[in-house]
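# predicted structure and sequence below. I'll ask about it afterward.
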Amino acid sequence: MASRRVTISILLLVVVAISEVVAGQESIGGETEEFEGKAIVPEANNLGQWAKGLLKNIPQDASGPLAMEPVAKFPLILAEERTKRPDFLDKLRFYVDGWNITNEHYWSSVAFTGVAGFLLATIWFLSFGVALSLHFCRKWRGKAKQREPSSAWLALLILFTCAASIGCILLTVGQNEFNAEAISTLNFVANQSDFTVQILKNVTDFLSFARTINVGPVYLPSDVQQQIDKVKGDLTDASGTISQKTQENYRKIRLVIGDVRHILILVASLMLVLALLGFTFSVCGHRHAIYIFVISGWFLVAITFMLFGVFVIIQSAAGDTCTAMDEWVRYPQAETALSNLLPCVDERTTNQTLYQSKEVVVQMVKIVNRVISSIGRRQRQSGSGGSHYRRKYKPPLPYLCSPYDTDLHDRECKSREVPIGNASLVWQNYTCTDAGASSCTYNRSTINPIIYNQLVMAANVSYALYYYTPLLLNLQDCKFVRDTFSTITTQYCPNLEGHLRLVCAGLALISTGVLLCLVLWVFYANRPRRVEEFVP
């Protein structure tokens, strides 16, 4: 949240800072070679390699004030059809406000989807407890009559045991897949957060570099430098907060996912052992041992039913969230519940920022080319004298290519222009290594290191604005978040929902299978034995 609040001020502050430099440079006259300065600047290519290739879907229409009008918003209820459920807090009336994690009525409606599991757990626990009590009472009074079970009973027992075992397998596979997909989704979100932090840190480095900008004797005013220091502090705090919160939430969610995984593995293992041993003891007629498994299964089935209800709630919430994110991405101009959670800069401010940054880039390129043109004129003036100079003649120093034309539309570089991304490498070929060498004295197309640093400094500022502005705009207008949500809904949500359905199916099959096994165990273990079974 803090990062979004400061990014717009960062861009505007950089625009003001560079405008000050442009104004100062335009007032400097005289020989270019007489400029003084000791600024050491990183090459443009090293300033932001991480930013290349990320200029996708930027607001190309923001070419002037006419593109700065705000776009009308319209209300949109997210996941409206999915979330029409009875609401416990509203006397079971249908909830109609859509996905909204800040609304307690939404969570009440989500909780209703898992009521079947908890209701089944309650009914099972009470009814089987009463039935088991009655069975023991009849047995103690000697009134229980046992029948010889038919072969169909054994077939049913085998069938239900196999069903419970298959449920354990489905639960194991489902929880493994769900755990892997959940961790993958969590890692993706964490990486996106780390990428945002890296953007803010790189902008902080750029601000530190912009603070040292000087062209000849002109430096940034002290009040602008103080503002840069303040924004740098805010930006550092914002990136630090994001990084800290991301790490804390990452650890907490990983612990929860790990705990859920361990619980499901434990339930699957216990239920599988319970089903197999219970079947064995019931067939063998170990009456006393089977009652231990019956009582244990009584509690475990109730727990499994409750876990089924919990995972149905998780599945419903996950499906609602995926649907809400997908609708939010598809309708970017809508006013939704996510608009309050992720406040974005309006399109007018975003376009204005891009417009101003483009304008500053064009102005900076004009200033650089004016200096290069001055060097070229002195070269032509010196070219008429002496064969010594003509022997050392080099092609003119290439101009800096402006990525925008006068109307701030994209343009292609001409043959004698060098792109701002590699201007430092090209200009380095025109820089002498020794300011006192004869090549610097007689060859007027060669520039000394001081002038080279100042030209590269200006190119780096243009490069930073050209490549960094769209990235910052992506953070401001929530495009970065939309891209993240779009990736989650298309690549992660389908798998997560499928694995959750598999977990729910496994829990339902285990509960039903073991429930029916418990009933048969009691009767099968207490079947009357034939006399011949005891004959040695």
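Right, received. Where do you want to start? Numbers count the residues shown, from 1 in each chain.

# from here on, contacts and neighbour counts on C-alpha atoms
Fine.

# just checking, residue 86 touches residue 92?
Yes - taking C-alpha atoms under 8 Å as the contact criterion, residue 86 and residue 92 are neighbours in contact, 4.6 Å apart.

# of these two, which one has the most company?
Counted by other C-alpha atoms under 10 Å, residue 86 and residue 92 do not tie: residue 86 has more neighbours, with 21 against 13.

# look up how far residue 106 lies from the more buried one.
The gap separating residue 86 from residue 106 is 10 Å, by C-alpha to C-alpha, to the nearest Å.

# also residue 450?
65 Å.

# kindly report the same for residue 23.
In terms of C-alpha to C-alpha, residue 23 sits 56 Å off from residue 106.

# who has more neighbours out of the two?
The residue with the greater number of neighbours, taking residue 23 and residue 106 and applying other C-alpha under 10 Å, is residue 106; the counts read 24 against 13.

# then this one, side by side with the first:
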Amino acid sequence: MSNFKPFRLPLISLLLFTSVVTQNSSVSASPFVHNRRFNRPDPLHHLRLYKGGYDIRNKHYWASAAFTGVHGYAMAGIWVMFGLGFGSYLMVKGFNGGFHPFLDHPSSYFLACFALIAIFILIAIVFSSLILVANQSSLHKSKTLMDTIFGAASNMQQTIEAVMRGFSKIRALLQPYDRQTSDLLNQITNQMRKETISIQSFVEEARQASNRAMKAVYTANLVFVTANLVVLVTGCVILFLHWHPGFTILTVICWILTTVSWILTGFDFFLHVFAGDTCAAFEDFEQNQNSKNNGIMSILSSCSNLSTSDKFMAQIGYTVHKYIAESNSEITSLAFKMIHPNDQSDDSFMIQKICDPFSGPPNYTYAPGNCQQDAIQIHDLPSILSTLTCEKNTPSDICKAEGRFFPESAYGKTMAYIQSVENLIATYPDLQNLAGCTPVKRAIADVALHQCKPFRASIKLLWASILTLSIDLMILTLFWIIKAYQEKGRHFSLCSTVPRNPQQNL
């Protein structure tokens, strides 16, 4: 009985877990990759089409996505060139003797121009307000989305740390009895420690970068809209005061604001495209996460496939199931030999069995509630085993009479394996979450099903509002020029809309 060695922990599950951890390459290099292909001009590749997928590591993806806002950038360039040309014309004309006076116009002409300016100022104020609302909404929804993703990464880190703690306990228990398994567990925990450091570094860097980007976009839109509202209010004051030099200053400022507005229009359209690509990638992963062609994250490369993670967890279930089955068989055999040493068999002999929290083949599903009511729980084994252990110096007759059939020589090692399996079972839910990348998959499902639609809507509203405002500012700037020529050399009463002397030429 001193050679009793039934409590062995098979290494196959630990080796499988090592392969899972090893295949998960550094998280800091993990991109989102969407299997849909794009056909967009790539300015970094002489405007040849970018035909790759959604890959945030690829500079050509970023360049092609940013190029989608070319309409805004082009309009800004055209508006600047037109402004420089018009300004040069005015300067040349001024040096050559000024402008010919305009013909007199009826009061309705001044009233119509005033009404149109008022309408376009009102439109600009309305859409500036919409931009403020959409800007705030997009910032909030972007933060929520990023918090969901980074929260999932942090949960993965915490899960790995929980598994590490469980493995460390098992390693400490097995070190005196099973050096090979202990060393293997040490290698696994060291590898997992590197993974937690990598995840933590990735989360911190990505969170800081995303926060800076979101704040930069939010601040740019906020500063622009604030400046635009100030100019619009100032324009209303100048319109009623009829301060002619103010119209010239106002025209120059509005020209600059219109240029900035078109730049932001292009940039916000790029954000709209990027938001659509990102959500499409999440939605595709949610719908096809078990597809062999799906690769939204390299971090999910070894566990996004359901069959792979199921096989891994089934192997752990098989490990514990086999251990408990062997233990029950050995304990029953020992008890029978101790109590009936001369009998070959006795079908009436019964002993309580250790609870097996895993179902049988082929899946070995974790189901702790399936144990029989009188079964011995794993966590109760140490106290029960101590009452069944026959001390070395105690005669076998006394042990037999007291029902203590377990040899003391195997007690220490047996207890170590019992507690190891107990820790493995306690760690099993964390292992299950880690093998199936459950926190990340839940985060992606939440983003795809609940957050993407309002997120895209807020970005689209931001882009549509600033596009409309850009068009409105162009028209309004032209009306400021017309108004400046209308009022040149004329005299108006305060807050009037028509000149006091309509017959006076400019």
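Structure's in. What do you need? In this text the structure is predicted, and so the values were computed from the model without any measurement.

# give me the TM-score for this pair.
Once superposed, the chains reach a TM-score of 0.74 (TM-score structural alignment, normalised by the length of structure 2), with 437 aligned residues with a C-alpha RMSD of 3.9 Å.

# what is in contact with residue 86 and residue 92 of structure 1 at once?
Taking C-alpha atoms under 8 Å, 6 or more residues apart in numbering as the contact criterion, residue 86 of structure 1 and residue 92 have no common neighbours.

# after superposition, how close is stretch 457-466 of structure 2 to structure 1?
Stretch 457-466 of structure 2 differs from its equivalent in structure 1 by a mean of 1.3 Å after superposition (mean C-alpha distance after the TM-score superposition for structure 1).

# for stretch 75-91 of structure 2, same thing?
For stretch 75-91 of structure 2, the mean distance from the matching residues in structure 1 following superposition reads 2.1 Å, by mean C-alpha distance after the TM-score superposition for structure 1.

# what's that stretch in contact with?
Counting contacts by C-alpha under 8 Å, 6+ apart, the residues outside stretch 75-91 of structure 2 that touch it are 255, 258, 259, 260, 261, 262, 263.

# neighbours of the closest residue to the fourth one other than its chain neighbours, how many?
Once its chain neighbours are removed from consideration, residue 260 of structure 2 has its nearest residue in residue 76; the separation is 7.1 Å (C-alpha to C-alpha, 6 or more residues apart in numbering). Other residues within reach of residue 76 of structure 2, judged by other C-alpha under 10 Å, total 23.

# so what corresponds to residue 76 of structure 2 in structure 1?
Superposed on structure 1 with TM-score structural alignment, residue 76 of structure 2 falls opposite residue 121.

# its match sits in which helix or strand?
Using DSSP states H and E, residue 121 of structure 1 sits within helix 115-140.

# do residue 157 of structure 1 as well
Remark: residue 157 of structure 1 resides in helix 151-211, with elements defined by DSSP H and E.

# residue range in structure 2 corresponding to that helix, please.
Mapped onto structure 2 using TM-score structural alignment, helix 151-211 of structure 1 covers residues 111-171.

# report the mean deviation for the matching stretch after fitting onto structure 1.
Using mean C-alpha distance after the TM-score superposition for structure 1, stretch 111-171 of structure 2 ends up 0.9 Å from its aligned counterpart in structure 1, as a mean over the superposed pairs.

# off-centre distance for that stretch?
Centroid displacement of stretch 111-171 of structure 2 relative to its chain, using C-alpha atoms, centre = their mean, to the nearest Å, is 12 Å.

# residue nearest the centroid of structure 1?
residue 189 (3.1 Å; C-alpha atoms, centre = their mean).

# so how far is residue 533 of structure 1 from that one?
Between residue 189 of structure 1 and residue 533 of structure 1 the distance, using C-alpha to C-alpha, works out to 66 Å.

# cool, residue 380 of structure 1 as well?
The value you get for residue 380 of structure 1 to residue 533 of structure 1, if C-alpha to C-alpha is used, is 121 Å.

# residue ranges for the strands of the stretch 151-300 of structure 2, please.
Listed in chain order, the strands of the stretch 151-300 of structure 2 (DSSP state E, counting those that start in this stretch) amount to none at all.

# any chance you could map the helices in it?
For the stretch 151-300 of structure 2, applying DSSP state H, counting those that start in this stretch gives helices covering 179-241, 244-288.

# I'd like to know which of those helices lies nearest to residue 397 of structure 2.
Using C-alpha to C-alpha as the criterion, the shortest distance between residue 397 of structure 2 and these is 36.1 Å, found for helix 179-241.

# the inter-axis angle of that closest one versus helix 244-288?
Using axes from the mean of the first three to the mean of the last three C-alpha atoms, to 10 degrees, the interaxial angle of helix 179-241 of structure 2 with respect to helix 244-288 works out to 150 degrees.

# how far away from the center of its chain is helix 179-241 of structure 2?
Mean-position distance between helix 179-241 of structure 2 and its chain equals 11 Å (C-alpha atoms, centre = their mean).

# out of the helices of the stretch 151-300 of structure 2, deepest packed?
Ranked by mean neighbour count under mean count of other C-alpha atoms under 10 Å, the helices of the stretch 151-300 of structure 2 are led by helix 244-288, which reaches a mean of 21.

# coming back round to it: the helix holding residue 121 of structure 1 to helix 287-330, inter-axis angle?
170 degrees.

# ok, and for helix 115-140 of structure 1, which residues are buried?
By neighbour count on 16 or more other C-alpha atoms under 10 Å, the buried set for helix 115-140 of structure 1 is 115, 117, 118, 120, 121, 124, 125, 128, 132.

# what of stretch 422-439 of structure 2?
Of the residues in stretch 422-439 of structure 2, 422-425, 427-428, 430-439 count as buried by neighbour count, 16+ other C-alpha under 10 Å.

# which one of these sits closest to residue 461 of structure 2?
Nearest to residue 461 of structure 2 among the buried residues of stretch 422-439 of structure 2, counting by C-alpha to C-alpha, is residue 439 at 31.1 Å.

# name the next helix or strand downstream of the helix or strand containing that closest one, please.
If you go by DSSP H and E, residue 439 of structure 2 is part of helix 438-446. Proceeding N to C from helix 438-446 of structure 2, the next assigned helix or strand is helix 452-487, under DSSP H and E.

# by contact count, what packs against that next one?
Here helix 452-487 of structure 2 touches helix 107-174, helix 244-288, going by 3 or more C-alpha pairs under 8 Å, 6 or more residues apart in numbering; DSSP states H and E.

# and of those, who's closest to residue 326 of structure 2?
Closest to residue 326 of structure 2 of these is helix 107-174 (C-alpha to C-alpha; 18.6 Å).

# between the closest one and helix 452-487, how many degrees?
Using the same axes, to 10 degrees: helix 107-174 of structure 2 against helix 452-487 is 150 degrees.

# and helix 107-174 of structure 2 with helix 438-446, angle?
Using the same axes, to 10 degrees: helix 107-174 of structure 2 against helix 438-446 is 160 degrees.
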